[in-house]
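Participant: how would this look folded up:
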Amino acid sequence: MSGHEQNPAQTSAAEHIAQAAKAAFEASQLIPSSERVKALYEIRKELESSKAEILEANKKDLQAAQAEVDAGRMSASLLKRLDLGKGDKWDAMLQGITDVAELPDPTGVVTYASELDDDLELYRVSCPIGVLLVIFEARPEVVANIAALAIKSGNAAILKGGKESNETAQLLSHAIQTALAKTEIPSSYIQAIQTRAEVSALLALDQYIDLVIPRGSNALVRNIQNNTRIPVMGHADGLCAVYLDQTADTDKAMRIVIDAKVSN
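Facilitator: This next block holds a predicted model:
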């Protein structure tokens, strides 16, 4: 994702994606919040009906990832994070969509009001940001997580997951767009891209994209910050401190810390 010269075809494709996202965002501004909630329930329903196909795609990602692990090019912990069918991960993903749908509407909330002068009042009101470009790691369920949060908060989103989860991410994105087509929200409100070249091209399109959110390594965040004029909401270092009260159960605390920071 460096600032190298872009392939014109890639730039054109990226611009089409960004334009579609911006148009979808603008078209959604007069849509009531109840329609956004409806969209989230439609997404959950579509994901449920597409479960078999999505998990089959996930198996393909897992098989390809296993070959990478065997060749020493990928860690076993990354492979585990790819498995969407493991334990209750699928059900938790769906429940997360419902949980977001049931949250209070975050838009249109007055967080500050002041009378500056006679007949001159100042209000601070929460509103959507616009078009988000979200870049994240291998966990495929993050596609649904971020889509739900974006829709609930009134933001359009372009999603780029790790290449290890491409097959799964594309089917998750397709299900989300299919669900949106049944609502007043444009299906291009949520889009997924696959390549780093697309990301590089999108980072130049500050006229369409309002915020970049990278979730990943320090190097990823720094690289993006150094190669775009778009505002970046990114951490450079994690917050990994644990504070232990003197009255705490030491054995329990140790188990919690190990479980939080060490992959099984």
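Participant: C-alpha from now on. contacts and neighbour counts both.
Facilitator: Fine.
Participant: can you give me the strands for this structure?
Facilitator: 110-117, 120-125, 131-135, 156-160, 190-193, 211-214 (DSSP state E).
Participant: I figured residue 98 hits residue 41, correct?
Facilitator: Yes - the criterion here is CA atoms under 8 Å, and residue 98 meets it with residue 41 at 6.9 Å.
Participant: dump the strands of the chain to TSV, plus distance to residue 24.
Facilitator: Formatted as TSV, the strands of the chain follow (distance: least, CA to CA, whole Å):
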stretch	distance to residue 24
strand 110-117	25
strand 120-125	22
strand 131-135	9
strand 156-160	7
strand 190-193	9
strand 211-214	16
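Participant: now, of those, which is deepest in the fold?
Facilitator: Mean neighbour count, computed with mean count of other CA atoms under 10 Å, is highest for strand 156-160 among the strands of the chain, reaching a mean of 27.
Participant: so what does that one touch, helix or strand wise?
Facilitator: helix 8-27, strand 131-135, helix 142-152, strand 190-193 (3 or more CA pairs under 8 Å, 6 or more residues apart in numbering; DSSP states H and E).
Participant: tell me the angle of the second one relative to helix 8-27?
Facilitator: Strand 131-135 runs at 130 degrees relative to helix 8-27, counting by axes from the mean of the first three to the mean of the last three CA atoms, to 10 degrees.
Participant: what helices or strands is strand 131-135 leaning on?
Facilitator: helix 8-27, strand 156-160, strand 211-214.
Participant: ok, the first one next?
Facilitator: For helix 8-27, the elements it packs on are strand 131-135, strand 156-160, strand 190-193, helix 196-202, judged by 3+ CA pairs under 8 Å, 6+ apart.
Participant: could you dump those to JSON lines with distance to residue 257?
Facilitator: Listed next are those as JSON lines, based on distance: least, CA to CA, whole Å:
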{"stretch": "strand 131-135", "distance to residue 257": "27"}
{"stretch": "strand 156-160", "distance to residue 257": "30"}
{"stretch": "strand 190-193", "distance to residue 257": "35"}
{"stretch": "helix 196-202", "distance to residue 257": "34"}
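Participant: for comparison, sequence B:
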Amino acid sequence: MEMWKESQLKQLTFAREIETAYPILLRFAQNIGFNFCAVSLTSTNRNADFKTLRINNYPKELNQLYEKQSYSKIDPVIAHCNHSMLPIVWTEDVFSQTLPLWDDQQKYGLRHGWSQSFHHEATGQCSTLSLVRKNGLLSPLELYEHFGYMFYATSQLSDLFARTLPTVPKKPQHPHLSPRELEVLKLSALGKTAYEIARILSLSERTVNYHVQNVIIKLNVCNKMSAVIAACRYGLLDAPIA
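Facilitator: Modelled structure (predicted):
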């Protein structure tokens, strides 16, 4: 690996913010013959309240036009990258259903490009890195040589962005209770005695006490009342019996 590539990889590794990582990516893009570099971070979760983040050095007029025409809703590169981590080369065929977007990009010098995405499963975020130039078709060898860096860069972007998201508290993991144990526990919560529960469920009183003891052990409590309280906290008494 060339020394400058290794140096920029290290710089990217030590970057702590997307804003500091982007200049490193832009220098890399320019060093390998590209005029433009774009970074986007989107959510693959349609229900997420998340505004797409875009950083690039595209012409200002093109960015304004992109927003005005709402091209993000029909951009085939975005559609591909949101569903696949395979690289995509910008060609007229790719934009065949969105020729106005293709023509505008060509007009402002974005003629030959490719994009690579990385999906961060833990947060549902998709980071995409695009390198574009004014002249010169992309060769298969060129894609092969730079694929590793592109994939590493997009994964780093995902990690950087994930650190900025608020931590989602994990739901407490509750022990698994059998259907019969839940039945006994729900009746206990209603104030039924072991004798009454035995009559209702057609069990022996000894069997009912056996289930109660198992529940106490599983919920790590000291008595039946504590087991009922713990089960309420876990939401077990609200769940239907399987």
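Participant: can you calculate the TM-score here?
Facilitator: The TM-score (TM-score structural alignment, normalised by the length of the second structure) is 0.24; 85 aligned residues with a CA RMSD of 5.0 Å.
Participant: could you point out which of the strands of the first structure sits nearest residue 221 of the first structure?
Facilitator: With respect to residue 221 of the first structure, and counting by CA to CA, the nearest of the strands of the first structure is strand 211-214 at 6.0 Å.
Participant: tell me the contacts of the closest residue to residue 198 of the first structure other than its chain neighbours?
Facilitator: Leaving aside its sequence neighbours, residue 198 of the first structure sits nearest to residue 14 (CA to CA, 6 or more residues apart in numbering; 5.8 Å). Residues counted as contacts of residue 14 of the first structure (CA atoms under 8 Å, 6 or more residues apart in numbering) are 198-199, 201-202.
Participant: returning to that earlier point: residue 54 of the first structure is nearest to which of the helices and strands packed on helix 8-27 of the first structure?
Facilitator: strand 190-193 (15.0 Å).
Participant: what is the burial count for residue 210 of the second structure?
Facilitator: 12 (other CA atoms under 10 Å).
Participant: hang on, it is in a strand, isn't it?
Facilitator: No - using DSSP: H, G, I helix; E, B strand; the rest coil, the assignment for residue 210 of the second structure is helix, not a strand.
Participant: for the helices and strands packed on strand 156-160 of the first structure, give me CSV that also has distance to residue 45 of the first structure.
Facilitator: Shown next, in CSV, are those (distance: least, CA to CA, whole Å):
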stretch, distance to residue 45 of the first structure
helix 8-27, 22
strand 131-135, 24
helix 142-152, 12
strand 190-193, 17
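Participant: nearest to residue 62 of the first structure, out of these?
Facilitator: helix 142-152 (16.4 Å).
Participant: now do the buried residues in that closest one.
Facilitator: 142-144, 146-152 (16 or more other CA atoms under 10 Å).
Participant: nearest to residue 125 of the first structure among those?
Facilitator: residue 152 (16.3 Å).
Participant: correct me, but the closest one touches residue 38?
Facilitator: No - counting by CA under 8 Å, residue 152 of the first structure does not reach residue 38; the two are 10.0 Å apart.
Participant: before we move on, back to that, need the helices and strands packed on strand 131-135 of the first structure in CSV (columns: distance to residue 49 of the first structure).
Facilitator: Listed next are those as CSV, based on distance: least, CA to CA, whole Å:
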stretch, distance to residue 49 of the first structure
helix 8-27, 25
strand 156-160, 22
strand 211-214, 30
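Participant: of these, which approaches residue 69 of the first structure most closely?
Facilitator: Once these are compared by CA to CA, strand 156-160 is nearest, at 22.0 Å.
Participant: quick revisit: between the helices and strands packed on helix 8-27 of the first structure, which one is nearest to residue 253 of the first structure?
Facilitator: strand 131-135 (32.9 Å).
Participant: between that closest one and helix 142-152, how big is the angle?
Facilitator: Going by the same axes, to 10 degrees, strand 131-135 of the first structure makes 160 degrees with helix 142-152.
Participant: in JSON lines: the contacts of residue 14 of the first structure, plus distance to residue 63 of the first structure and neighbour count.
Facilitator: Below are the contacts of residue 14 of the first structure laid out as JSON lines (distance: CA to CA, whole Å; neighbours: other CA atoms under 10 Å):
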{"residue": "198", "distance to residue 63 of the first structure": "25", "neighbour count": "21"}
{"residue": "199", "distance to residue 63 of the first structure": "26", "neighbour count": "23"}
{"residue": "201", "distance to residue 63 of the first structure": "30", "neighbour count": "25"}
{"residue": "202", "distance to residue 63 of the first structure": "30", "neighbour count": "26"}
